[in-house]
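1. Turn this into a model:
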Amino acid sequence: MRMNAEEVKSKQPKIKVDRVSKIFGRDPKRGIKMLEQGIGKEEIMKKTRLAVGVNNASFEVAEGEMLVVMGLSGSGKSTLLRCLNRLIEPTAGHVYVDGVDVTALSDAELRRLRQKKFGMVFQRFALLPHRTVQQNTEFGLEIQGMDAAQRAEKARSSLKLVGLEGWEDSYPEQLSGGMQQRVGLARALAVDPDVLFMDEAFSALDPLIRREMQDELLALQSRVHKTILFITHDLDEALKLGDRIIIMKDGSIVQNGTPEDILTNPATEYVEKFVEDVNLAKVLTARTVMHKASTVTFPKDGPKTALHKMKEVGISSILVVDRDRRLLGRVSADDASRLAKQNETSLESIILRDVTTVRPETPINEIFAEQEFPVAVTDEEERLQGLIVRGSLLAALAEGRLSS
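-> Coordinates of the predicted model:
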């Protein structure tokens, strides 16, 4: 399940990137000084033959968050990822993982960190053709020096996690592209990393398998809750997977926000053009258009109190919740009026359980399909979060925020 903005803010950062820059070429510090003076990437290349890969990137990643970094080819997204685990040495700045400055580690310390903390899944599957699926999955554990029995058990568990149980003795050439990528994912998960780096991991797959792998990753993340940095050039993929999205251009971060932030409040003309053809109704969620359900009633209130509350705000039915705001159902004005005439003091006998409910992350196009309004928005414990009326959806359409 996607983390919302409040959940991200409440968690301690697993990764902190502080003003990281990468310049390729001789004497790259010259390029850093030029960047500090506000000179652009193209002019630096023209004057010095230095290539700006990443320009002053700063952001944090919460534990358990899936952060997607996206941009066109040459935007710096893959270079940035490789700076985080020092496959590429940053020219300037710092990267902290659990408070440890990765940029200050010795080679030996860095190797240990990579072995214990990081897993990586590449665009090309990078499987060893002469090894079986089981042996490929064990590879990282073998490098760590783990004994054969233990690493075999961990590899089998990892393969089961990605749906490849029973394929342990097969070779890569016997697998489809999607299955090969699952082996790559299983290999990364086998070492039980805190952080998973995925660099264009699904880009080499055909569209159908790619969508299936995206769904598999989301389902997997709901079980393992890893901190994931996912690199892509595909906006639809970023919107589907990301708790947050960073968009890069010419080595710089041009926007950092939730999918809904990116779509509804593009920070620059570049981002606006990126998202202009997106059907927002498929991406924006119930949280976007719901209203706070400020008028509710409780079973103890009785029919007269319920009628009074409905009259105050001009509604013909009202939601019923318990003391923890768990949704119990709804009560109509007609039923409450009938009960009041009978001098009944409890609403229990007239609570209707047929309230349509959705989760806050439900895409809006699914809500349009509902026949009954209002629609209650509830969390996983059925606590009432808000209310959606058809008018709020139509108003969003009229404002041009959605495209049905």
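2. Going by C-alpha atoms from here, please, whenever you check contacts or count neighbours.
-> Will do.
3. Break down the stretch 51-200 of the chain into its strands, ranges please.
-> Here the stretch 51-200 of the chain has its strands, by DSSP state E, counting those that start in this stretch, at 51-62, 66-70, 92-97, 100-101, 118-121, 195-199.
4. With adjacent residues omitted, what lies nearest to V191?
-> L141 (6.1 Å; CA to CA, 6 or more residues apart in numbering).
5. Provide a list of residues in contact with the one you found.
-> 151, 190-191 (CA atoms under 8 Å, 6 or more residues apart in numbering).
6. Identify those among those residues that sit within helices.
-> Residues from the contacts of L141 lying in helices, with DSSP state H as the criterion: 151, 190.
7. out of the strands of the stretch 51-200 of the chain, deepest packed?
-> Each of the strands of the stretch 51-200 of the chain was scored by mean neighbour count; the highest is strand 66-70, a mean of 26, by mean count of other CA atoms under 10 Å.
8. Need the three-state assignment for R211.
-> Three-state call for R211 (DSSP: H, G, I helix; E, B strand; the rest coil): helix.
9. What number of residues are in the vicinity of it?
-> 15 (other CA atoms under 10 Å).
10. that older thread, JSON lines please, covering the strands of the stretch 51-200 of the chain and showing distance to V321.
-> Listed next are the strands of the stretch 51-200 of the chain as JSON lines, based on distance: least, CA to CA, whole Å:
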{"stretch": "strand 51-62", "distance to V321": "33"}
{"stretch": "strand 66-70", "distance to V321": "33"}
{"stretch": "strand 92-97", "distance to V321": "43"}
{"stretch": "strand 100-101", "distance to V321": "46"}
{"stretch": "strand 118-121", "distance to V321": "45"}
{"stretch": "strand 195-199", "distance to V321": "40"}
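11. how about this one, so we can line them up?
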Amino acid sequence: MMQEKPVKLACRDVWKLFGEGAERFLAAQATAPGLPEIQAAGLVGAVRAANIEVRQGEIFVIMGLSGSGKSTLVRCLSRLIEPTAGEILFEDTDLLRASEREMIQIRRHKMGMVFQHFALLPHLTVLQNVAFPLEVQGVARTTREARALEIIELVGLKGREAYYPRELSGGQQQRVGIARSLAVEPEIWFLDEPFSALDPLIRREMQDEFLRLQSMLQKTIVFITHDFDEAIRLADRIAIMKDGAVIQVDTPEQLVLAPADDYVAEFTRHIPRAKVLSVRAVMQPGPPGGEVAGQVAAGDRIEAVADQVEAAGKPFAVVDETGAVVGSLDRRAVIDTLIGREKG
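-> Modelled structure (predicted):
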């Protein structure tokens, strides 16, 4: 389980209602209004009483079906959209109290943003596109281009500095977008369905690239997707939204094992459990009773160890982060997980 880290970004009871008189409507309510009351007032409840905490260095995924409010919430977190009510705390500073000038500086210097549509400047080269945020900051040309070259190499585009966007593939264009957002060395990184426009194979490659970058950079990341397979590959924790409300925030494993309601259960029903469940979730606690075939880590996904456990005639000892034996894993437990059979 991920060690608790300091909270980098939090939203407290955040609302975004679209329509005339939204603030007056909310202020007049004795209790939090439901969707019927909001709709009866002629308003749209895009985000309703949202509460999340994003910890330093984690990949926090927000997901939901189209229209669930995930993109609106992320834009509220960076104040690209003004929330109707609530608190947004970034490093313990309430962003809703910041002036527009202060917010511009925070976005320029502390936030990186990548969206589904790459929005590259077609008349600029790769180098110029990546360096552009630093140019906006007033960084000297030699300094900004040196920084841009470092990031271009980091995202695997070395040698294409002089290319224009039209000369790149979709995956390469997205790498430029990622590099541009990293040029300012953001403290928090917002990505709104950055890979959804890509072909499946390129999308998988970009996910691998994203995980590689995160292993080196350890950024605090808020990542939006509607794809649960993508979410479980990338996320430390996931927030599932429906009709503007955050229904549950948990690890991918706990969303499958302990869904908060029928909606979350249905959302996760068709995900192969072996992709999500860890060895710890299905092991037999306590030391193995006899001879073992080897060791597996408690935090490994079942998918990663299934072949070796199935092929062995003996169980495996399960060890925790310190190397201590905490349980055993046998072929039956792996097969039950693979076929979705509950423990008997």
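12. Need the TM-score between these chains.
-> Remark: TM-score between the superposed chains equals 0.92 [TM-score structural alignment, normalised by the length of the second structure]; 340 aligned residues with a CA RMSD of 2.2 Å.
13. Residue in the first structure paired with I240 of the second structure?
-> When the first structure is aligned by TM-score structural alignment, the residue opposite I240 of the second structure is I247.
14. Return the distance of that match relative to Y270 of the first structure.
-> 10 Å (CA to CA, to the nearest Å).
15. just to revisit the earlier point, measure the match of I240 of the second structure to I262 of the first structure for me?
-> In terms of CA to CA, I247 of the first structure sits 9 Å off from I262 of the first structure.
16. Identify the contacts common to those two.
-> With CA under 8 Å, 6+ apart as the test, I247 of the first structure and I262 both reach 255-256, 271.
17. isn't T79 of the first structure right up against G53?
-> Yes - using CA atoms under 8 Å, T79 of the first structure is in contact with G53, at 6.4 Å.
18. Give me the common contacts of those two.
-> Joint contacts of T79 of the first structure and G53 (CA under 8 Å, 6+ apart) are K22.
19. At the geometric centre of the second structure, which residue do we find?
-> V61 (2.7 Å; CA atoms, centre = their mean).
20. ok, the aligned residue in the first structure for that one - contacts?
-> Superposed on the first structure with TM-score structural alignment, V61 of the second structure falls opposite V68. Residues in contact with V68 of the first structure (CA under 8 Å, 6+ apart) are 229-232, 238, 241-246.
21. Going by neighbour count, which of those comes out on top?
-> Sorting the contacts of V68 of the first structure by how many neighbours each has (other CA under 10 Å) puts I231 first, at 28 neighbours.
22. isn't there a helix covering it?
-> No - I231 of the first structure: not assigned to a helix; according to three-state DSSP it is strand.
23. That one maps to what in the second structure?
-> Checking TM-score structural alignment: I231 of the first structure goes with I224.
24. Same check on I367 of the first structure?
-> So, by TM-score structural alignment, I367 of the first structure is matched to V305.
25. Could you measure from that match over to L277 of the second structure?
-> 11 Å.
26. Help me confirm that L95 of the second structure comes into contact with L89.
-> Yes - between L95 of the second structure and L89 there is a contact under CA under 8 Å: 6.1 Å.
27. picking that back up, with secondary structure as added columns, please give the shared contacts of I247 and I262 of the first structure in CSV.
-> Formatted as CSV, the shared contacts of I247 and I262 of the first structure follow (three-state DSSP):
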residue, secondary structure
Q255, strand
N256, strand
V271, helix
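28. and P28 of the first structure, how far is that from K22 of the first structure?
-> If you go by CA to CA, the gap between P28 of the first structure and K22 of the first structure works out to 8 Å.
29. For the two, work out which one has more neighbours and name it.
-> Under the criterion of other CA under 10 Å, the comparison of P28 of the first structure against K22 puts K22 first, with 27 against 18.
30. quick one: what's aligned to the more buried one in the second structure?
-> Aligned against the second structure by TM-score structural alignment, K22 of the first structure finds its counterpart in K16.
31. average gap between whichever strand or helix holds that match and the first structure?
-> Using DSSP states H and E, K16 of the second structure sits within strand 7-18. Compared with the first structure after fitting, strand 7-18 of the second structure has a mean deviation of 0.8 Å; criterion: mean CA distance after the TM-score superposition for the first structure.
32. next helix or strand past that strand?
-> Where DSSP H and E defines the elements, the next helix or strand beyond strand 7-18 of the second structure is helix 22-27.
33. If we go by neighbour counts, what in that following helix is buried?
-> 22-23, 26 (16 or more other CA atoms under 10 Å).
34. residues near S66 of the second structure, how many?
-> Counted with other CA under 10 Å, the neighbours of S66 of the second structure add up to 12.
35. go on, G21 of the second structure?
-> 12.
36. Contact partners for R114 of the first structure?
-> Counted by CA under 8 Å, 6+ apart, R114 of the first structure has contacts N85.
37. Now check the second structure for the residue matching it.
-> In the second structure, the residue matched to R114 of the first structure (TM-score structural alignment) is R107.
38. roughly how far apart are that match and L217 of the second structure?
-> 19 Å.
39. what do you get for D227 of the second structure?
-> 24 Å.
40. Go ahead and confirm P165 of the second structure touches T125.
-> Yes - between P165 of the second structure and T125 there is a contact under CA under 8 Å: 7.0 Å.
41. What residue in the second structure is paired with G140 of the first structure?
-> That one, G140 of the first structure, aligns with P133 by TM-score structural alignment.
42. Does F122 of the first structure touch S203 like I think?
-> No - using CA under 8 Å, F122 of the first structure makes no contact with S203, being 9.7 Å away.
43. on that earlier part again, wait, isn't the match of I231 of the first structure in contact with G69?
-> No - look at I224 of the second structure against G69 with CA under 8 Å: they stay out of range, at 10.6 Å.
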